[in-house]
Structures are given as C-alpha cells and as structure tokens.
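> sequence first, then the predicted structure, then my questions.
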Amino acid sequence: MLDKLKKRRTQYALGKNLPISETQVDALIREAIRLSPSSFNSQSSRAVILFGRESDKFWSIAKEALQAIVPAADFAGTAKKLEGFASGAGTVLFFEDQEPVKALQANFPLYAHNFPIWSEHSTGMAQLAVWTALADAGIGASLQHYHPLVDAEVAKTWNIPESWKLTAQMPFGSNEAPFGEKTFIDDEVRFRTHR
C-alpha cells in the first residue's frame, strides 16, 4: 500500500491521453469511494464524475465565478491555472450527503456534534482513495477547492440534490510533466512515539 501512496502526487500539467478507458476510470473512482471508510458506515460520500466537455463546463463555471471576485489586474494568473485544470481528461466533484449525517445526529444525539466533523473525515478519505487509485493507474490529479463560489451553478448544471454538500474538486488526466522531488519536514517535528 505504501508504494501506491508514494505515487500520489500533485500534477498540474494534465493532458487528455488517459492510459485506460473512461469506462475503466469511472469504475475505478466509484470503487475507490465505495471502499472508503465512513463513520458508523454512513457511506455519506458522493461524487459526480465529469469527462470531456462536461469537465470543461465545470472549469468554465469556476472561471466565471472567480472573474467576478478576482481583480482584473490579477486574473491572468488565475485564468491560466484554471485552463491547466481544464486541459485534463476529467474532473471528480466530491460531495458529502447531509441526509445520512442528519439521520445519525437524530439517532445518536450524544454524538450529534461530531457527525459533521466525521463526515469531513469521510470525504477526505474518499479523496485520498480516489487520488491514490488514479495515481496507481498512471493518471495525474490534484485536489482543488472552489466551493462555495461554484455551488449554486454546479447544483443547477448537474441537478445535484439539495442535501449534497460540495467538498472538493479533482481534475485528472495524463501526466504531461515529471514530478519534482517531494520534500518532508523532520520526523522530530511531526511524530512522537512512546513505549
């Protein structure tokens, strides 16, 4: 498993030349989310998987939303970044369904305040599972967060249920550039072991 995690890196240089079919990518993403853990087995993670023009549509929505708030003098850099995401083969939109979260809050009132936090844990694990599965298949990706700016237009465009809360966006595609060396902070800063 650790060898697969080592493959998971942020890739901004994306292309449309997937090493496997869109059908296989779709199945891989679904299975990675299906196998991801969730509190009380709530299975609250949801995804909308966009390919081709549908993915381009999402990045157009993001561009329009950002153009409304980023100063014109600074927008060229933002636009270039968004075009990089759109140059990939697709995008996964990650959501958490609030209905199972609310049901758990009602059924387990002692833990009610924790279920929204645990839902965020679930989406994080689903995102890592998808990203790692994509990387293992030779597909590049990165994790982006353009919500809540895009939420209303995304909901309207893809008929998203009202209970689904957008949590992240993952553009993916072929790796069009090598990865730089990954650096790590000192273990002494991050870890403590007691025996």
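Looks like it arrived, so ask away.
> drop to CA atoms for contacts and neighbour counts, all remaining ones
OK.
> which residues are in contact with the helix or strand hosting Ala152?
For Ala152, the enclosing helix or strand under DSSP states H and E is helix 151-157. With contact meaning C-alpha atoms under 8 Å, 6 or more residues apart in numbering, helix 151-157 is reached by 58, 61, 160-162, 166.
> helix or strand right after it?
strand 164-175.
> off-centre distance for that following strand?
Offset of strand 164-175 from its chain centre (C-alpha atoms, centre = their mean, to the nearest Å): 4 Å.
> which other helices and strands does that strand contact?
strand 14-15, helix 75-86, strand 90-97, strand 139-141 (3 or more C-alpha pairs under 8 Å, 6 or more residues apart in numbering; DSSP states H and E).
> could you redo the last one with a cut-off of 7 Å?
Strand 164-175 sits against strand 14-15, strand 90-97, strand 139-141, with contacts defined as 3 or more C-alpha pairs under 7 Å, 6 or more residues apart in numbering; DSSP states H and E.
> next, the one to line up against it:
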Amino acid sequence: MQSKFNETSAKRRSIYALGDNITISPDEIFDLVKTTVRNSPSAFNSQTVRAVVLFGKNSDKVWDIVEETLQNIVKDPTAFQKTKDKIATFRAGYGTILFLTDTKIVHQLEEQFPSYADNFKDWSEQALGGAQQAVWTALAEYNIGASLQHYNPLIDEAIHQAFDLPETWKLRAEMPFGSIEAPAGEKDYLDDEAVFKLIK
C-alpha cells in the first residue's frame, strides 16, 4: 500500500554530517516548526511542548555550552577530542531546535485531575516525542537533515541563562539541523514477528 506519509517518514534519518547550505529562510523554518508542533497531539490538549529555534551565533552557543560543560566532565584528552569532534558536527549545521516541556502545565493537570496524576508526566513525554517526530519529518520533507541529542540535564542551567527561558520549561532534547552533507547509513529493522501482531 503506497503512502506519501510513509515515503516522507522514511527520509527522516539521523543525519550527522550537517552543513549550512540551506535556501529556506530562518523565518520559514520557524513557521514550519510552529505549525508542526501546534498540529501535534497532546493528552487533554495540554500543549505542554515548547520549542526554541536558534540560528547563527545563538545556535553555535548551544554547542559551545555543551562543549564547555563536557570539558569539565571528560578528563581524558583523547576521549574529549572525540567528544569535541562530534559536537563540531552539530555546530556545523544551519540551526538548532531546543525541545522543552512546560512543567507548570503538567503540575496543574496533576492537581486538576488527581485520578490521572501519575500519568501526566508520561503523557507530556508522549506529546514531546510526537512533536519531535513530526518536526523531524517536516524538515526531511524539505531535504533538511537533523538528529536528536540529549545533553540535558547537564546543560540545563546554562541553556536557561543563555536564552532567558522560563524556569518551568524543562529541557528535554536538542535537534541540530542543516543541509545533508553525507547520507545516513543503512538502517536495520527487527523481524516483523518480534514487533507486530495481526489479530483479525
């Protein structure tokens, strides 16, 4: 069964060789991210996902913070050089999206609906995953590569200070994006029998 959606989803891969050879303007990418996140589902329509889209020196600052933070943690020079080289591939991109969760809304829902209180944190993570997947795929539709990184919580405080983010916005992931300078490698899949079950 042919599906344009699945064709586009298949283009969404983890791209690590990024460049800044993008013809789409920052404003257009920002609008794409906004529209995609707004159309992503969330439990109780809680809309807990927050996205900060950074370009130029502000995007570089994210990876400067990551590098400085890890330099204080990774003491072995050889190991840190590998880390530094990896971070440089993210910095080489066109921009970075910070994905965050507004914990204020999560806590409000926990108080408003105590019978479901234990679920709202999980549900906010599900909303976040859906939004990340959607944005990643939307970028892929325009042949923009991306990957999803997780340097939180190590960088949380510095990121909040650098970009003056609300305290209730909890950093959950960082998505560097840019032109695809080298394709992703082959992707392995588990056997269907291990993943799916058809019941008629």
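Yep, that arrived. Please read all numbers here as calculations on a predicted model, not as lab measurements.
> still on that earlier bit, now a PyMOL select for only the buried ones of the contacts of helix 151-157 of structure 1.
Of the contacts of helix 151-157 of structure 1, the buried ones can be selected in PyMOL as follows, counting by 16 or more other C-alpha atoms under 10 Å:
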select buried, resi 58+61+160+166
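> just the contacts of helix 151-157 of structure 1 now: which is nearest Leu2 of structure 1?
Nearest to Leu2 of structure 1, judged by C-alpha to C-alpha, of the contacts of helix 151-157 of structure 1 is Leu166 at 28.7 Å.
> return the residue of structure 2 aligned against the closest one.
In the superposition onto structure 2, Leu166 of structure 1 corresponds to Leu171 when matched by TM-score structural alignment.
> tell me the contacts of that match?
Neighbouring residues of Leu171 of structure 2 by C-alpha atoms under 7 Å, 6 or more residues apart in numbering: 99-101, 152, 156.
> counterpart of Thr8 of structure 2 in structure 1?
Match for Thr8 of structure 2 (TM-score structural alignment): Lys4.
> likewise for Glu193 of structure 2?
So, by TM-score structural alignment, Glu193 of structure 2 is matched to Glu188.
> pull out the buried members of the contacts of Leu171 of structure 2.
Buried members of the contacts of Leu171 of structure 2, counted by 16+ other C-alpha under 10 Å: 99-101, 156.
> between these, which is nearest Thr69 of structure 2?
Asp156 (10.4 Å).
> what do we get in structure 1 for that closest one?
Aligned partner of Asp156 of structure 2 by TM-score structural alignment: Asp151.
> quick check: closest non-adjacent residue to the match of Thr8 of structure 2.
Of all residues not flanking Lys4 of structure 1 in the chain, Asp136 sits nearest, at 5.9 Å (C-alpha to C-alpha, 6 or more residues apart in numbering).
> got it, and Ser179 of structure 2?
Nearest to Ser179 of structure 2 is Gly19, by C-alpha to C-alpha, 6+ apart, at 4.7 Å.
> go on, Gly138 of structure 1?
Of all residues not flanking Gly138 of structure 1 in the chain, Pro19 sits nearest, at 6.8 Å (C-alpha to C-alpha, 6+ apart).
> doesn't that neighbour fall inside a strand?
No - going by DSSP: H, G, I helix; E, B strand; the rest coil, the assignment for Pro19 of structure 1 is coil, not a strand.
> okay, now it: neighbour count?
14 (other C-alpha atoms under 10 Å).
> counterpart of it in structure 2?
Aligned partner of Pro19 of structure 1 by TM-score structural alignment: Thr23.
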